[in-house]
Each structure stands twice: as structure tokens, then as C-alpha cells.
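Asker: Pasting a predicted model and its sequence here:
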Amino acid sequence: MQDFTSIPIVDLAQDKKKVAADVRKACCESGFFYVIHHGVDEALQKRLEDLSRQFFQQDEASKMQLRMALGGKAWRGYFPVGGELTSGKPDLKEGLYLGTELPADHPKVKAGVPLHGANLFPNVPGFKATVLEYMDAVTRLGHQLMGIMGLSLGLAEDYFHQHCTKDPLILFRIFHYPPDPQPKTQDSWGVGEHTDYGLLTILKQDDCGGLQVKSKSQWVDAPPVPHSFVCNIGDMLDRMTGGLYRSTPHRVKNVSGRNRYSYPLFFDPGFDSEVKPLPLAKTTREDRDERWDKASVHAFQGTYGDYVLNKVSKVFPDLKQDVLEKKS
């Protein structure tokens, strides 16, 4: 793990070669970077924020009408504070799990493929249309960024599209972090130390702060930067690059005294994609001893679906037993 003291800002309005070079440097050093001039409409983002607050301000009984157990194998819906685990410990947040909206007659839905299906939307006017429009916009940004990622590795701009993201697995979350009742202790975390599972996370965060990234010698704040998204790479890109690009541990603690909202979209390989090391990866940097879960992303064999299901099953163990392990 390298030492770094800040998260760089990448301006997507710059020359493409310059952007690719900046992304490469960020991915090698911290695995995190902000992007500005990303093209996602500010008014759309504002609508998303307002509607999300409306949803989370409802009483618990109303929100539980969208509980995740009702989402079935699509793994969609609401979970209350403490309902999600990180490293076996409950997180101090509540959230709504969403993803690509698929009809009942879609082949993967008919086949019962996990993480594919319809969303559970709250009865908040404009919520569904706004969320779907936002996911579409950020998914387009994800394709653009993975093109840049290819160039940053000396590959063709469409390399990832051709090999694993033509039909990406898109998972979107809306999280609400209530004020931490013990802000000065290390006992409670909005979300504990973890790495993301896939290729690329594109995070919209509000102005409360609280996101921290693990450097070799310290935790580094990733404070809000106006009109930006925070991007970080996940385990699969770490694996594909042989550890050249870093899937860096991060965590959240809401010490603002206010309600914190965040909106991560996970742009990941297709569910059936077999994730293999890239042709450039001559050596592998093994970091099992450094990782939060003491696991090796490089020892994994199989599809991205295999990997992500193993991971999310640990996040919601009860849901895994009730939904995924039941025979169709």
C-alpha cells in the first residue's frame, strides 16, 4: 500500500491523453480520483437529492413496504439502519438498493439470474423517472471513464467494452447516514472499512463529508468537491491489472451532526463475464495481508457474478438464506 495525502482531481474537459495519464497516476497511487466536467446535469442531481430526502423522511413502516425481502433475487429495495453489515458489523446507515430496470420477460429475469429484475420504487411523485434518468446518465459516464481507463493502461479505448462491459452490471444505491451519536468514538461507523467489488464506483456525495481513504500511514479525507463525482476502482480492476491499479479500502463516519446522503453507482463487469488478468499484467502484487478481509482478489477464478454474490451474501446474510438459497 502506498502513502498519499490527498485525492487528485481529474478534469474530463482536458485532452484525452492528459486525462488518461492523470487517471493512471491516480489509480496507481490511491485508487481514487474526483472527476469534474463530467456532463451529468446539475438539475437532475438536485431532483435526485430532493426526492431522496422525501423518501427517507417517511416513517419506518412506510419505508419497510419496500423491504429487500420483497425484491427477491433482484436484490432490490429498502434496508433500515443496521440492516447492512460490513466485516460482520452493522453499518450506521439506511438505504435503498436499485439497479438496471428489467421487465419480467427479460431473458435473465425469466432465468432467475440474481441481481437482475425490477426495482421497488417508493410512492413519491417523480422518484422513479428521476432515478432511472440519473442511472442512465451516470452509466454513460461509466462507459466514458472505462474507455479512458483502457487508454490509461495502453489498451484500445473500447477494450473493456469489448471484453466485459458491453452489458455491464449496474447497481445503484441511495444511502442516508443519520448523525453519529458517538462521533468521537471508533465503535460506530456509517460504513466500516471495505473495498468495492467490481470495476468502477461513481459516487455523488453531499456536502457533509465523512468519506476516508486508507493510505499506508493514515486515513485521508475525501472531502466534497463542488460539481464533482468521486471515482474509485474495485477488486476486479485490481485483479485485472495484477495489482497495478489499487482497490483501496475506504470508510465513512458522519461527524457533521447532520443527515448525510450519498449516491454510489457501481459500474461493473457483466454478470457472466469471466474476469481475467489483462495482457499487460506480467506480475501480480499480492496484498492479502494488507486487505481488510484478508482475501486475495488474484486467487479468485470464475465469473463476476460468482464473485459479487459471494460478497453481497455476507452483507445481508439473512436475505441470502431467505432468497438466494431458496430453489426457484
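Answerer: Sure thing, it's come through.
Asker: CA only for contacts and neighbour counts going forward, please
Answerer: Will do.
Asker: Would you mind finding the longest helix in this protein?
Answerer: With DSSP state H applied, the helix covering the greatest number of residues in the chain is identified as helix 127-152.
Asker: Tell me which residues of that one come out buried.
Answerer: Residues of helix 127-152 classed as buried under the neighbour-count rule (16 or more other CA atoms under 10 Å) are 127-128, 130-131, 134-135, 137-139, 141-143, 145-152.
Asker: alright, now check it against this:
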Amino acid sequence: MSISVIDMRAEPAKVAAEIGEACRTHGFFYITGHGVDEDLQARLEQQSREFFAKDVEDKMRIRMRLGGRAWRGYFPVGDELTSDKPDRKEGLYFGAELPPSDRPLHGPNLFPDEDFRQTVLAYMDALTNVGHALMRGIALSLDLDSEYFAERYTRDPLILFRIFNYPPGGDEAWGVGEHTDYGLLTILKQDHHGGLQVKSQDTWIDAEPIPGTFVCNIGDMLDRLTGGLYRSTPHRVVGTRDHDRLSWPFFFDPNFDADVRAVGQRVLSTEPRWDGANVHDFEGTYGDYLMAKVAKVFPQLTEKVQDFPR
């Protein structure tokens, strides 16, 4: 069982058909022909490695607590949870560069230096364009107008970008345990080491790095928007034993104030989710939904994102 590779330069109808097939099978697919500059990606990788090679004291100069409600900055190994268990990774959190705000997930980023700032902001702009292109393909795959999601949810998307470093872990098995992404769409850049595994029909598939591609996957919100037709797929990260592993997940999500409603009737499924939850039970805005997720991933930041003015 292989994961599809989709060339974004193909005719829109062909791209849409291939995306639809991938979303109905594995929920994961690779994309090529995305137009993201290779030199930009190389700079991002080099600067990321240089940052994580620093002493912890240097990295903590931009720790997440200094980012406040904007939810930006560095966290050390063990600070982020998946299914209530600490992940064996450290990371940097970024989002759209915005003025200071009382609203959670809105505000300025924390950067170690100006060069890194320019690289990250340029990369986020490039991936935002890819996200819009993918959502047009997803809309066409559902026999909707190509701008359906843009007009209702993603004209001004909520952008979250992460850089993760998985240090060598001895006998520890997992960098990140089994989970689904909670947003709309994830676009992942991997380094050459691999480690990502996708669960399809009770079988774990290695999503091996393919040069020049990104790995894309459905999040729980696209599962909800499509009424379960496109189901978010569990995945995990295998731990590393003798080398660091870097990854760059980019999350393209609905606007914070978007009222998320299904496109059509719910597709009933008897297959239980990995966490026993039901993404179709939620009512409210995407911001309401996301704040509940933040509290589970970073419980120490809960007091900073609760009781915010709406």
C-alpha cells in the first residue's frame, strides 16, 4: 500500500481527482510541482539545524512563555503532550506575523535573529499559497466551486508553523505517539532521515522522504467539514537512536472566527477513532475548538489563552 504522489502542475481536474482518491484511502499524499523555492528550503533547514545545535540556555531566550497568548517561541523536550504523554521532541512555534493582540494565536513571533526571521516569514508565505492551491483541489474533488472553502473559511486562514527536532533517544520507541492532526490541512517538509508512519486499514505505512515533495494530510476539521467522507488518518513518528531528525509541519486552518459546518450529510462509519472522540459533535467557531486543543497540548499555557475577549 503506497502513498500517492500528486503533481500540482497537472490539469486542475486531474489534480482534484487524485486528491479525492488519496483522501478517501490513506488520508495522506505527497505533492510535487508545488513551486516552493529549493534555496529557501535549504536555508530553512540549515538555520533550523544551527538553532537546535545551540545550548538550551540560548534557545530559552525565546521560550514560549515570552510569547504569551500569541503561542509562539521555543519549547524544550517533553513540554508538548500527545494523548497526555510527553513527546520526545523540542520545537519552535510560529504563526502569521501580526501586531500585539489580546486574542490568542494572534501576535508577533519570537525569532533568534533577523536572518531566521526573514527565512521563516518567506517560507510561511510560500506554504500559504500552496495551502490555498490544495484547498481549491479539495473543493473540486467534492464537486464544489474551487473557491468554496476560501469564501467560507480560508480567505484569511489561521496559519501555524512548527519546526521540530527529535534528538536521539536510546531505547525510547516514539518521537510522537499515534494521533490525528486537529486542524484542516497539514503540509509537511521532512529531512532525509524519515520516521513518519501512517496508519491505513490497521497497517502502518512508512511515509519515506521523497526529494522535492511535501507530505500532506487531512486534519480533523476537514473530516468534520466533509461529514466524514474524508477521514483524518492516525500517524506517528518513530524515535531516532543515533541522530537528530528535523521536520517542518505547516498547518493551514480555517479563520479563527469561522463557524465550521459540514458540506453535506455525515457519512456514517462504524470504525472507532484512535481516541474514541467524535469530531462531528463539536459546535462553534474554529477558535473555540482550537483553544480546547491548546490546553491539552500545552497545559502550562492554559491560563494565558483562557478568558480572552471576543
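Answerer: That came through, no problem. Please read all numbers here as calculations on a predicted model, not as lab measurements.
Asker: TM-score for these two?
Answerer: The pair, once superposed, lands on a TM-score of 0.96 when counted by TM-score structural alignment, normalised by the length of the second structure; 309 aligned residues with a CA RMSD of 1.4 Å.
Asker: is it true that residue 10 of the first structure lies in a helix?
Answerer: No - counting by DSSP: H, G, I helix; E, B strand; the rest coil, residue 10 of the first structure is not found in a helix; it is strand.
Asker: need the contact list for it.
Answerer: For residue 10 of the first structure, the contact set (CA atoms under 8 Å, 6 or more residues apart in numbering) comprises 19, 22, 23, 33, 34, 35, 36.
Asker: Also residue 132 of the second structure?
Answerer: The neighbourhood of residue 132 of the second structure, defined by CA under 8 Å, 6+ apart, consists of 150, 154.
Asker: What's it aligned with over in the first structure?
Answerer: Taking TM-score structural alignment, residue 132 of the second structure has residue 143 as its aligned residue in the first structure.
Asker: Check residue 301 of the second structure too.
Answerer: Aligned counterpart of residue 301 of the second structure in the first structure: residue 319 (TM-score structural alignment).
Asker: try residue 224 of the second structure
Answerer: With TM-score structural alignment defining the correspondence, residue 224 of the second structure maps onto residue 239 in the first structure.
Asker: With residue 211 of the second structure instead?
Answerer: Residue 211 of the second structure is assigned residue 226 in the first structure as its aligned equivalent, the criterion being TM-score structural alignment.
Asker: ok, now residue 80 of the second structure?
Answerer: Alignment note (TM-score structural alignment): residue 80 of the second structure maps to residue 84 of the first structure.
Asker: Kindly report the same for residue 108 of the second structure.
Answerer: With TM-score structural alignment as the criterion, residue 108 of the second structure matches residue 118.
Asker: Show me the helices in the second structure, by range?
Answerer: Assigned by DSSP H, the second structure shows helices spanning 12-25, 38-52, 56-59, 114-141, 148-149, 220-225, 286-297, 302-305.
Asker: In TSV, list those along with distance to residue 272 of the second structure.
Answerer: As requested, the helices of the second structure are arranged in TSV below (distance: least, CA to CA, whole Å):
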stretch	distance to residue 272 of the second structure
helix 12-25	16
helix 38-52	38
helix 56-59	40
helix 114-141	25
helix 148-149	27
helix 220-225	14
helix 286-297	20
helix 302-305	29
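Asker: Burial check on the closest residue to residue 308 of the second structure other than its chain neighbours, number of neighbours?
Answerer: Of all residues not flanking residue 308 of the second structure in the chain, residue 103 sits nearest, at 6.2 Å (CA to CA, 6 or more residues apart in numbering). Counted by other CA atoms under 10 Å, the residues lying close to residue 103 of the second structure total 17.
Asker: and what of residue 278 of the second structure?
Answerer: Residues lying near residue 278 of the second structure (other CA under 10 Å) number 11.
Asker: what residue of the first structure matches up with it?
Answerer: Pairing criterion TM-score structural alignment: the partner of residue 278 of the second structure within the first structure is identified as residue 296.
Asker: any idea how far that match lies from residue 268 of the first structure?
Answerer: When distance is defined by CA to CA, to the nearest Å, residue 296 of the first structure is 19 Å away from residue 268 of the first structure.
Asker: same deal with residue 314 of the first structure?
Answerer: Computed as CA to CA, the residue 314 of the first structure to residue 268 of the first structure distance reads 19 Å.
Asker: which one of these two has more residues nearby?
Answerer: In this view residue 314 of the first structure and residue 268 are compared by other CA under 10 Å, and residue 268 has more residues nearby, 26 against 16.
Asker: Residue 167 is in contact with that one, correct?
Answerer: No - under the criterion of CA atoms under 8 Å, residue 268 of the first structure lies out of contact with residue 167, with a separation of 9.2 Å.
Asker: Name the residues that touch stretch 274-290 of the second structure?
Answerer: Counting by CA under 8 Å, 6+ apart, stretch 274-290 of the second structure makes contact with 178-179, 182, 220-221, 223-224, 227, 234, 254-260, all of which sit outside it.
Asker: Name the nearest of the residues you listed relative to residue 169 of the second structure.
Answerer: Of all the contacts of stretch 274-290 of the second structure, the one with the least separation from residue 169 of the second structure (CA to CA) is residue 178, at 17.5 Å.
Asker: okay but the closest one is in contact with residue 234, surely?
Answerer: Yes - in this structure, residue 178 of the second structure sits in contact with residue 234. The criterion is CA under 8 Å, and the distance is 6.0 Å.
Asker: What residues sit buried inside stretch 279-286 of the second structure?
Answerer: Residues of stretch 279-286 of the second structure classed as buried by neighbour count (16+ other CA under 10 Å): 279, 280, 285, 286.
Asker: should've said stretch 287-299 of the second structure
Answerer: So for stretch 287-299 of the second structure, counting by 16+ other CA under 10 Å, buried means 287, 289, 290, 291, 294, 295, 296, 297, 298.
Asker: Using CSV, lay out the residues you listed together with distance to residue 71 of the second structure.
Answerer: Listed next are these as CSV, based on distance: CA to CA, whole Å:
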residue, distance to residue 71 of the second structure
287, 13
289, 16
290, 12
291, 11
294, 9
295, 11
296, 14
297, 11
298, 10
